[in-house]
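Asks: The sequence isn't on hand, but the structure is:
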């Protein structure tokens, strides 16, 4: 919503004012909100509703802050990455070796977990899986923790796996501003894709991407930007457009056993949503804007098929997101697949082995 030019606020950019308001609300919210987090592996998409995201408006320029989430903006950017440097060797025995590796993303040193099969290098190099983890509070995230079983399974089956941290996670530089209100994590991942290609033992023509929860959001948006990503697998993904997130979201309070609140633009945990809707109108009122930030409207650019997995008992991300996204995928990507697991949770723990087998088979079909 445009600010009145005749007020003193005209001396400040819209994004500056928005940041100041958020900072004030954030301080108040901190002291009146239960900030405890569930202590469980593969913490779900708390990032969809944390204050970190609400501060994710770039005040360095007078640009409309929504520009950085527009697909056209991402398509125009370059993602050169850098040489992928091994900074620490963790393991070299057994079926695979693991390392901590670093690369450059927008001048920031980023880190990730690199896993390399110890088997003989194929003639053209190993196929690659870029592994996009779900939301984990940046201050709790450790490069070497979580998702071990997933990475082990793929590496034992002949894949180089690289799990980027995202900025400000563990050793990675930068500020963690969340996965939805800006595109920083997507930029980091696309620079990781470029960087993995510098390894002489990988096949740059056989790159796939796996994503969980928020990592699914990163995965499907990355696949309309970078044509070198040949296929994707998404578990319990935040997939679709921003309008889907607004219409079908299940907010943080559900996981806490609290009642699902009605939409409230004054609630600091959903300000990025209210900012967009107040500034640009609803999806029905302003379809042009909402199309510009939605990867669904760019699926004709999708770089390969996507396999979706979702449990109907997921209280973090509704299965309806995957179901709706799959309906959008079918006309443009007929080789895409959807698997729904009745009663299963956000991590598909009851059907983990089956989902992993299906994931591997899908990658093999495109990458081997």
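Replies: Arrived safely, thanks for sending. Since the structure is predicted, the reported quantities are computational estimates derived from the model, not experimental observations.
Asks: rest of the way, CA atoms for contacts and neighbours
Replies: OK.
Asks: what's the strand or helix carrying residue 364 packed up against?
Replies: If you go by DSSP states H and E, residue 364 is part of helix 352-367. Applying 3 or more C-alpha pairs under 8 Å, 6 or more residues apart in numbering; DSSP states H and E, one finds that helix 352-367 contacts helix 148-156, strand 202-212, strand 229-235, strand 306-311.
Asks: Mind listing what's buried along the first one?
Replies: Buried residues in helix 148-156, counting neighbours by 16 or more other C-alpha atoms under 10 Å, are found at 151-152, 154-156.
Asks: Now tabulate those in TSV and tack on distance to residue 232.
Replies: As requested, the buried residues of helix 148-156 are exported to TSV (distance: C-alpha to C-alpha, whole Å):
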residue	distance to residue 232
151	15
152	18
154	14
155	16
156	19
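Asks: closest to residue 285 among those?
Replies: residue 151 (43.8 Å; C-alpha to C-alpha).
Asks: just checking, that closest one touches residue 161?
Replies: Yes - in this structure residue 151 lies within contact range of residue 161 using C-alpha atoms under 8 Å: 6.7 Å.
Asks: joint contacts of the two?
Replies: Common neighbours of residue 151 and residue 161 are listed as residue 115 (criterion: C-alpha atoms under 8 Å, 6 or more residues apart in numbering).
Asks: Pick out the most distant pair among the buried residues of helix 148-156.
Replies: Farthest-apart pair in the buried residues of helix 148-156 is 151 and 156; separation 8.4 Å (C-alpha to C-alpha).
Asks: hang on, the earlier thing: want to try TSV for the helices and strands packed on helix 352-367, with distance to residue 331 as columns?
Replies: Converted to TSV, those look like this (distance: least, C-alpha to C-alpha, whole Å):
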stretch	distance to residue 331
helix 148-156	29
strand 202-212	21
strand 229-235	17
strand 306-311	13
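Asks: Nearest to residue 277, out of the ones you listed?
Replies: Relative to residue 277, the nearest member of the helices and strands packed on helix 352-367 by C-alpha to C-alpha is strand 202-212, separated by 26.8 Å.
Asks: Following element in sequence after that closest one, please.
Replies: helix 214-222.
Asks: what helices or strands is that next one leaning on?
Replies: Looks like helix 214-222 contacts strand 126-132, helix 184-196, strand 202-212, strand 229-235 (3+ C-alpha pairs under 8 Å, 6+ apart).
Asks: Next, the buried residues of the next helix or strand after the last one.
Replies: Scanning forward in sequence from strand 229-235 by DSSP H and E, the next helix or strand is helix 242-248. For helix 242-248, burial by neighbour count (16+ other C-alpha under 10 Å) applies to 242-246.
Asks: take a look at this one as well, against the first:
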């Protein structure tokens, strides 16, 4: 397949990018269009059968063959043991917790982040946090989920917020690792392995929370390593279909990155199997942890229909999941954030019960 053909196809895609989210749902090919939500405050979408046990040892389907070395099935074959969490400096002491800047190993990469330890001896449950997109050149360690860090630590959870490679004090990230989010997925899975090594953490009670781009990273982690965490929470998540995110974010904001991706791997029309291999929804039958999804009805950054479709497909594949829709809430999640966090804490306490 010639590079010139790919560039020509990309030009057509670039011309359509501005209308990608204004017309027909680009994810409609993966299933029926979700019915509109009518609840004035929140909607609880169907869950799976009550026989689904969040604490049972997961039995994952056979590993799919990787469509390419750059794919989620490649991550399914990797080891994510993590390593020692190294304290760099103490940055805060409150009545409820101590906050540290830290580093931890992610394979051959060193990743920075923040660690919050509640007061007391433990053992504590823990939550790994995956932040949304912030331009790496201006990102500072621990940025993006400060409200969630504080609330969860005050609720008695150890919190490890990963900066991801290429951010703050982490080692550099390659462009492909960054644009496919596979590097970030590796970082959060190693964060899980690292937090489980802490002597004051109960390794059997670890969860994950991701916002926006971090929601997509969280979904990737759930399919790559079933059973790594016992529960997951998504806030205003990106799509579980990789091409949706390309059309919404990469092509309008970083067209040169999209062009390099298409030149190397082909366009989605030319190589659909490759892009399916980067889409978590392709492998939702592997998800073992229950999932709580929060999304605002007026989110114009990550449209609500993305979470509706993700949740519909999770249920189709037997995953215990709930979608909470917040009328009038936008992407930043401000007016109803406290309600969403109260629900998050209740969900995590219930699902991480020993």
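Replies: Thanks, I have the structure now. For clarity, every value in this text was computed on a predicted model and none was experimentally measured.
Asks: one step back: okay, the helix holding residue 364 of the first structure sits on what stretch of the second structure?
Replies: Aligned by TM-score structural alignment, helix 352-367 of the first structure falls on residues 337-352 of the second structure.
Asks: What residues sit buried inside the matching stretch?
Replies: Going by neighbour count (16+ other C-alpha under 10 Å), the buried part of stretch 337-352 of the second structure is 337, 340-341, 344-345, 347-349, 351-352.
Asks: burial of residue 318 of the second structure, as a residue count?
Replies: Neighbour count for residue 318 of the second structure, taken as other C-alpha atoms under 10 Å: 17.
Asks: how far away is it from residue 105 of the second structure?
Replies: 34 Å (C-alpha to C-alpha, to the nearest Å).
Asks: now swap in residue 208 of the second structure and tell me
Replies: Shown here: residue 208 of the second structure relative to residue 105 of the second structure, a distance of 18 Å by C-alpha to C-alpha.
Asks: who's more crowded, the two?
Replies: Between residue 208 of the second structure and residue 105, counted using other C-alpha under 10 Å, residue 208 has the larger neighbour count: 32 against 22.
Asks: Contact partners for that one?
Replies: Residues counted as contacts of residue 208 of the second structure (C-alpha under 8 Å, 6+ apart) are 127-130, 218, 229, 231-233.
Asks: ok, the residues you listed vs residue 259 of the second structure, which is closest?
Replies: Among those, and counting by C-alpha to C-alpha, the member closest to residue 259 of the second structure is residue 218, at 26.1 Å.
Asks: That closest one touches residue 212, doesn't it?
Replies: No - taking C-alpha under 8 Å as the definition, residue 218 of the second structure is not a contact partner of residue 212, at 9.8 Å.
Asks: which one of these two has more residues nearby?
Replies: The neighbour comparison of residue 218 of the second structure against residue 212 (other C-alpha under 10 Å) goes to residue 218, with 29 against 23.
Asks: Alignment lookup: that one to the first structure.
Replies: Aligned by TM-score structural alignment, residue 218 of the second structure pairs with residue 219 of the first structure.
Asks: give the contact list for its match.
Replies: 132, 209-211, 232, 234.
Asks: ok, which pair from those residues is furthest apart?
Replies: Greatest spatial distance in those: 132 and 232, 10.6 Å, computed using C-alpha to C-alpha.
Asks: the more surrounded of these two?
Replies: Set side by side, residue 132 of the first structure and residue 232 give different neighbour counts by other C-alpha under 10 Å, the larger being at residue 232 (29 against 26).
Asks: Can you tell me how far the more buried one is from residue 223 of the first structure?
Replies: With distances taken as C-alpha to C-alpha, residue 232 of the first structure is found 8 Å from residue 223 of the first structure.
Asks: which residues do these two both contact?
Replies: Here residue 232 of the first structure and residue 223 share the contacting residues residue 304, scored by C-alpha under 8 Å, 6+ apart.
Asks: thinking again about what came up before, export the buried residues of stretch 337-352 of the second structure as TSV, with columns for distance to residue 177 of the second structure.
Replies: Listed next are those as TSV, based on distance: C-alpha to C-alpha, whole Å:
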residue	distance to residue 177 of the second structure
337	31
340	31
341	31
344	30
345	32
347	32
348	30
349	33
351	32
352	31
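Asks: between those residues, which is nearest residue 11 of the second structure?
Replies: Of those, the one sitting nearest to residue 11 of the second structure (C-alpha to C-alpha) turns out to be residue 337, at 39.9 Å.
Asks: In stretch 153-167 of the first structure, which residues are buried?
Replies: Within stretch 153-167 of the first structure, the residues that qualify as buried are 154-156, 158-167, counting by 16+ other C-alpha under 10 Å.
Asks: for stretch 90-101 of the second structure, same thing?
Replies: Neighbour-count burial for stretch 90-101 of the second structure, counted by 16+ other C-alpha under 10 Å, picks out 97-101.
Asks: try stretch 106-125 of the second structure
Replies: For stretch 106-125 of the second structure, the neighbour count (16+ other C-alpha under 10 Å) marks 106-107, 109-119, 124-125 as buried.
Asks: now stretch 66-76 of the first structure
Replies: Using 16+ other C-alpha under 10 Å as the test for burial, stretch 66-76 of the first structure gives 66-71, 74.
Asks: swap in stretch 219-235 of the second structure?
Replies: So for stretch 219-235 of the second structure, counting by 16+ other C-alpha under 10 Å, buried means 219-235.
Asks: And for stretch 298-305 of the second structure?
Replies: Applying 16+ other C-alpha under 10 Å to stretch 298-305 of the second structure flags 298-299, 301-305 as buried.
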